[in-house]
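Peer 1: Fold the following, please.
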Amino acid sequence: MASVTKAFTILTCVGGEGSNGLPFAEIVRRTGIPKASTHRLLKEMVAIGALTFDISTKCYRCGLLLARLGAGVTAAYDIRTMVRPYLEELQKVTGQVATLGILNGNEGVYLEKVESSDFGLRLHSEIGKAFPLHATAMGKILLAFVDGVVIQKKLTSYTDKTIIDHAMLRAECNRVRKQGFAIDNEEITRGLVCIAAPVFGVDGKCAGAISCTAPSYILEDDTADIIKATVIKQAARASL
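Peer 2: Take a look at the predicted model:
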């Protein structure tokens, strides 16, 4: 059994006891993991906050780290359910592809998508797929509105319009923060533009971003302004 598997076996075992917790001997008995391995893993998990140890009862309990991780997962699923109706409305009004993205480490992840049957260009925005922060509209929103995001040292160029200079990217993020929306003008895929706006949670923090992707020729008329206004409106409606 791999160490990661052993660790999760222990976490599952301890977590099943709720606030009561379990003593060392009982954890060994229930999991069947050797004492030496159990002792080492328990020590490591207490050190990182995944478990706590009560000296008075000699029992291990689940720690706040698991609560934070669980809250993050729950929030991700909640936002997907919450935002879906507004994505559908965004797609209905614009006739274009509408997507929801969230932050995952130092990259974005497509969490939901409403496709357009009339959209002739294939989009590589499958649910669960990662996207770069510096070259996408939703990525710029996450960079601009989420605290503590670390920009990668080397910025990959996808087209000749991709921002690969850190100073220019910081300036772009400042502009996005002030205007409340972001635009990807053929910066990751030639022939496509994307407009995104932030979705805020109950704590007032940016929980994700929604966007609308369309052919680049929309910039030649007032279609882009209509899409921008609709994206901003639906993002505001989706925010708690």
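
Peer 1: okay, CA-based contacts and neighbour counts for the rest of this
Peer 2: Fine.

Peer 1: which residues in this protein form helices?
Peer 2: 3-15, 24-31, 35-48, 64-94, 137-145, 166-179, 223-238 (DSSP state H).

Peer 1: Which of those sits closest to residue 103?
Peer 2: helix 137-145 (6.7 Å; Cα to Cα).

Peer 1: so what does that closest one touch, helix or strand wise?
Peer 2: strand 97-104, strand 107-114, helix 166-179, strand 182-185, strand 192-200, strand 206-215 (3 or more Cα pairs under 8 Å, 6 or more residues apart in numbering; DSSP states H and E).

Peer 1: re the thing from before, arrange the helices of the chain in TSV, one row each, with mean neighbour count as further columns.
Peer 2: Shown next, in TSV, are these (neighbours: other Cα atoms under 10 Å):
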stretch	mean neighbour count
helix 3-15	17
helix 24-31	15
helix 35-48	15
helix 64-94	16
helix 137-145	29
helix 166-179	15
helix 223-238	19
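
Peer 1: Another sequence for comparison is provided below:
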Amino acid sequence: MSRPGDQVPGEIGAVRTLRVLTYLSKRSRPVSAGTIARDCDIPRSSLYRILRVMERMYFVVHLPEDELWGIGIGAFEIGSGYLRSGVLERSGRPLLVRLTRRTGMVSHLGVLHGSDVLYLLKQTTDEPARPFVTAVGVRLPAHLTAMGRAMLAQLPAHQVRAILWRPGELVTRTGRGPRHLSELREILRADRSRGYSVESSSTTEEVSCVAAAVFDHEGLPIAAVGVSYYDLPSAAEVERIASAVRETADGLTTRLSGTPVRRRA
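Peer 2: Predicted coordinates for the structure are as follows:
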């Protein structure tokens, strides 16, 4: 490893960029440029150049109203890319098999990919079932799906805004689901409070889903586990399904990170 005095200018810039990225990834909320410069020991003039480049590459997000900087979706997608390399699928497949056997329902595993959920695994039942749109490789808007909401509910508000912000209303598929970020925030608050997400007919008419987030060692959501069904169960049955889904998600968290689950309250 080279010492600071041995580094060439390009290497110094790379080290500083990675230092900023690591620093922001560990912050629970956006911080000012002055705080970043102080804590990362980077001159303010150099820091602003770094931040502007990182912003163009979506590794950081700038909140101009508050003059704050936070981690961006580009950094999140790199982490998801590592999981999509096969680690997540190999670890999650046997757990989905058990979840489907336990609930008698189709189960899924997915990750955030930009503002969408990317479905990585699907475990079907032994019984003939009506088709679902959630095939492996399919992408659906995260704010409409239980799996997407389960992950979004565990992210800081500024990161949710960075992921989903667009002019006008949020997209819909069936005419149901949140149309504005303010409406979505209320849904995410309720999901976060109970520890799982429920969605009904937002992606496909008459199809419902229950999902829970999977976490990394830092307590950030890296994936979600969910089950889908056509028949609308009773409230007690939803609780039973949710319990099985959460246990599966927690089991995958332990497999991947080796640490206890830390959900945001």
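
Peer 1: TM-score for the pair, please.
Peer 2: TM-score for the superposed chains, counting by TM-score structural alignment, normalised by the length of structure 1: 0.66, backed by 176 aligned residues with a Cα RMSD of 2.4 Å.

Peer 1: Reformat the helices of structure 1 as a markdown table; add distance to residue 103 of structure 1.
Peer 2: A markdown table is the format used below for these (distance: least, Cα to Cα, whole Å):
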| stretch | distance to residue 103 of structure 1 |
| --- | --- |
| helix 3-15 | 24 |
| helix 24-31 | 35 |
| helix 35-48 | 23 |
| helix 64-94 | 10 |
| helix 137-145 | 7 |
| helix 166-179 | 15 |
| helix 223-238 | 16 |
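
Peer 1: Looking at the ones you listed, which is nearest to residue 111 of structure 1?
Peer 2: Comparing the helices of structure 1 by Cα to Cα, helix 64-94 comes nearest, at 6.7 Å.

Peer 1: picking up where we left off before, which one of the helices of structure 1 lies nearest to residue 101 of structure 1?
Peer 2: Of the helices of structure 1, nearest to residue 101 of structure 1 by Cα to Cα is helix 137-145, at 6.6 Å.

Peer 1: average offset between the closest one and structure 2?
Peer 2: With mean Cα distance after the TM-score superposition for structure 1, helix 137-145 of structure 1 departs from structure 2 by a mean of 1.1 Å once superposed.

Peer 1: Indicate which one of the helices of structure 1 is closest to residue 156 of structure 1.
Peer 2: Comparing the helices of structure 1 under Cα to Cα, the one sitting nearest is helix 166-179, at 11.5 Å.

Peer 1: Now do that closest one: which elements does it pack against?
Peer 2: Using 3+ Cα pairs under 8 Å, 6+ apart: helix 166-179 of structure 1 touches helix 137-145.

Peer 1: and the helix it packs on with strand 206-215, angle?
Peer 2: 150 degrees (axes from the mean of the first three to the mean of the last three Cα atoms, to 10 degrees).

Peer 1: Which residue numbers in structure 2 does helix 137-145 of structure 1 align to?
Peer 2: Under TM-score structural alignment, helix 137-145 of structure 1 corresponds to residues 146-154 of structure 2.

Peer 1: which residues touch the matching stretch?
Peer 2: Applying Cα atoms under 8 Å, 6 or more residues apart in numbering, the set of residues contacting stretch 146-154 of structure 2 from outside is 110-112, 116-117, 141-143, 160, 188-189, 191-192, 196-199, 209-214, 220-226, 263-264.

Peer 1: Please apply the same query to stretch 209-219 of structure 2.
Peer 2: 26, 145-147, 150-151, 154, 195-200, 221-229, 238, 241-242, 245-246, 249-250, 252-253, 256-259, 261-263.

Peer 1: tell me, that stretch lands on which residues of structure 1?
Peer 2: By TM-score structural alignment, stretch 209-219 of structure 2 lines up with residues 194-204 in structure 1.

Peer 1: Please apply the same query to stretch 12-26 of structure 2.
Peer 2: Under TM-score structural alignment, there's no match for stretch 12-26 of structure 2.

Peer 1: got the buried residues for that stretch?
Peer 2: Residues 13, 16, 17, 19, 20, 21, 24, 25 are the ones in stretch 12-26 of structure 2 that count as buried (16 or more other Cα atoms under 10 Å).

Peer 1: next one: stretch 201-220 of structure 2
Peer 2: 201-204, 207-216, 219-220.

Peer 1: Now residue 24 of structure 2. Nearest residue, chain neighbours left out?
Peer 2: residue 71 (5.5 Å; Cα to Cα, 6 or more residues apart in numbering).

Peer 1: scratch that, residue 197 of structure 1
Peer 2: Using Cα to Cα, 6+ apart, the closest residue to residue 197 of structure 1 is residue 181 (4.6 Å).

Peer 1: Provide a list of residues in contact with residue 39 of structure 2.
Peer 2: Applying Cα under 8 Å, 6+ apart, no residues contact residue 39 of structure 2.

Peer 1: sorry, that was for residue 131 of structure 1
Peer 2: 107, 108, 109, 110, 139.

Peer 1: From residue 172 of structure 1, how far off is it?
Peer 2: Per Cα to Cα, to the nearest Å, residue 131 of structure 1 is found 18 Å from residue 172 of structure 1.

Peer 1: and if you look at residue 205 of structure 1?
Peer 2: 20 Å.

Peer 1: ok, now residue 228 of structure 1?
Peer 2: 17 Å.

Peer 1: now swap in residue 237 of structure 1 and tell me
Peer 2: The value you get for residue 237 of structure 1 to residue 172 of structure 1, if Cα to Cα is used, is 25 Å.

Peer 1: ditto for residue 125 of structure 1
Peer 2: 23 Å.

Peer 1: any idea what residue 106 of structure 2 aligns with in structure 1?
Peer 2: Aligned partner of residue 106 of structure 2 by TM-score structural alignment: residue 97.

Peer 1: Tally up the residues packed near its match, please.
Peer 2: 24 (other Cα atoms under 10 Å).

Peer 1: That one touches residue 91, doesn't it?
Peer 2: Yes: assessed by Cα atoms under 8 Å, residue 97 of structure 1 is found in contact with residue 91 at 5.9 Å.
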